[in-house]
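A.B. asks: quick one: sequence plus predicted model below, questions after.
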Amino acid sequence: MGEALFFDTLRQGLWIAVVISGPILVVALLVGLAIGLFQALTSIQEMTLTFVPKMAAMLAVFWASMGFMTLTLQQYFTDTLVPIIQGF
């Protein structure tokens, strides 16, 4: 395995990790921002108020995007990693 092939495969794997984690992180950011704004407007400073809704939203988005995540990882494995493994 050449150095260029190794770094290209690593780059593709990291990009897929970013694409897969993107929806969950965006939802966590938006829900956290909305709850933070709500807390600032109402002067409620309860820690569980931010944690529970954020976790529920992240779980819902994970459940909704699980098929996309699985398909993306499967395509990366079959299109990129299996041919590299078979070549050696």
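C.D. replies: That came in fine, so what should we check first?

A.B. asks: please count neighbours and contacts with C-alpha atoms only from this point.
C.D. replies: Will do.

A.B. asks: so the residue most central in space within the chain versus residue 88, what's the distance?
C.D. replies: Centroid-nearest residue in the chain, with CA atoms, centre = their mean: residue 21, separated by 0.8 Å. Remark: distance between residue 21 and residue 88 (CA to CA, to the nearest Å) = 31 Å.

A.B. asks: and residue 29, by the same measure?
C.D. replies: 43 Å.

A.B. asks: which SSE is residue 25 in?
C.D. replies: helix 3-42 (DSSP states H and E).

A.B. asks: how about residue 45?
C.D. replies: Using DSSP H and E, no helix or strand contains residue 45.

A.B. asks: included below, for side-by-side comparison, is a second structure:
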Amino acid sequence: MNEADALDIVQYAIWTVLTASGPAVAAAMLVGVGIALVQALTQIQEITLTFVPKIVAIMLVVALTGPFMGAQISSFANVIFERIEHGF
């Protein structure tokens, strides 16, 4: 295995992490911004108010996009196993 192979694997791993975690992170970000706007408009500065909606949103998004996330991780694992099988 040379440097180009290692960089290719690392690049693919980073891309897999970004695409698999993207929906959950986006949902948390959108809910967080929405809750922050509500807190700013109503002057309610309760710290625990943001946790429950974020957790619910993330759980829903993970439940809905779970097959997509699993497919991305499975694709990465298959590529790595094929490279191991062919000796890089």
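C.D. replies: Now that the structure is in, tell me what you want to look at. Keep in mind that what you see is a predicted model, and the values were worked out from it rather than measured.

A.B. asks: what does stretch 39-55 of the first structure rub up against?
C.D. replies: With CA atoms under 8 Å, 6 or more residues apart in numbering as the test, stretch 39-55 of the first structure has contacts from 28, 31, 32, 35, 36.

A.B. asks: what is the corresponding segment of the second structure for stretch 38-46 of the first structure?
C.D. replies: Under TM-score structural alignment, stretch 38-46 of the first structure corresponds to residues 38-46 of the second structure.

A.B. asks: could I get the buried residue list for that stretch?
C.D. replies: residue 39 (16 or more other CA atoms under 10 Å).

A.B. asks: same question for stretch 6-23 of the first structure.
C.D. replies: 9, 13, 16, 20.

A.B. asks: also stretch 61-79 of the second structure?
C.D. replies: 61, 62, 65, 69, 72, 73, 76.

A.B. asks: any idea which helix or strand carries the fourth one?
C.D. replies: Using DSSP H and E, the element containing residue 69 of the second structure is helix 51-85.

A.B. asks: what angle do that helix and helix 3-42 make?
C.D. replies: 170 degrees (axes from the mean of the first three to the mean of the last three CA atoms, to 10 degrees).

A.B. asks: which of the buried residues of stretch 6-23 of the first structure sit farthest apart?
C.D. replies: 9 and 20 (16.4 Å; CA to CA).

A.B. asks: now the match of stretch 38-46 of the first structure, how far from the centre of its chain.
C.D. replies: The chain centre lies 28 Å from the centre of stretch 38-46 of the second structure; the measure is CA atoms, centre = their mean, to the nearest Å.
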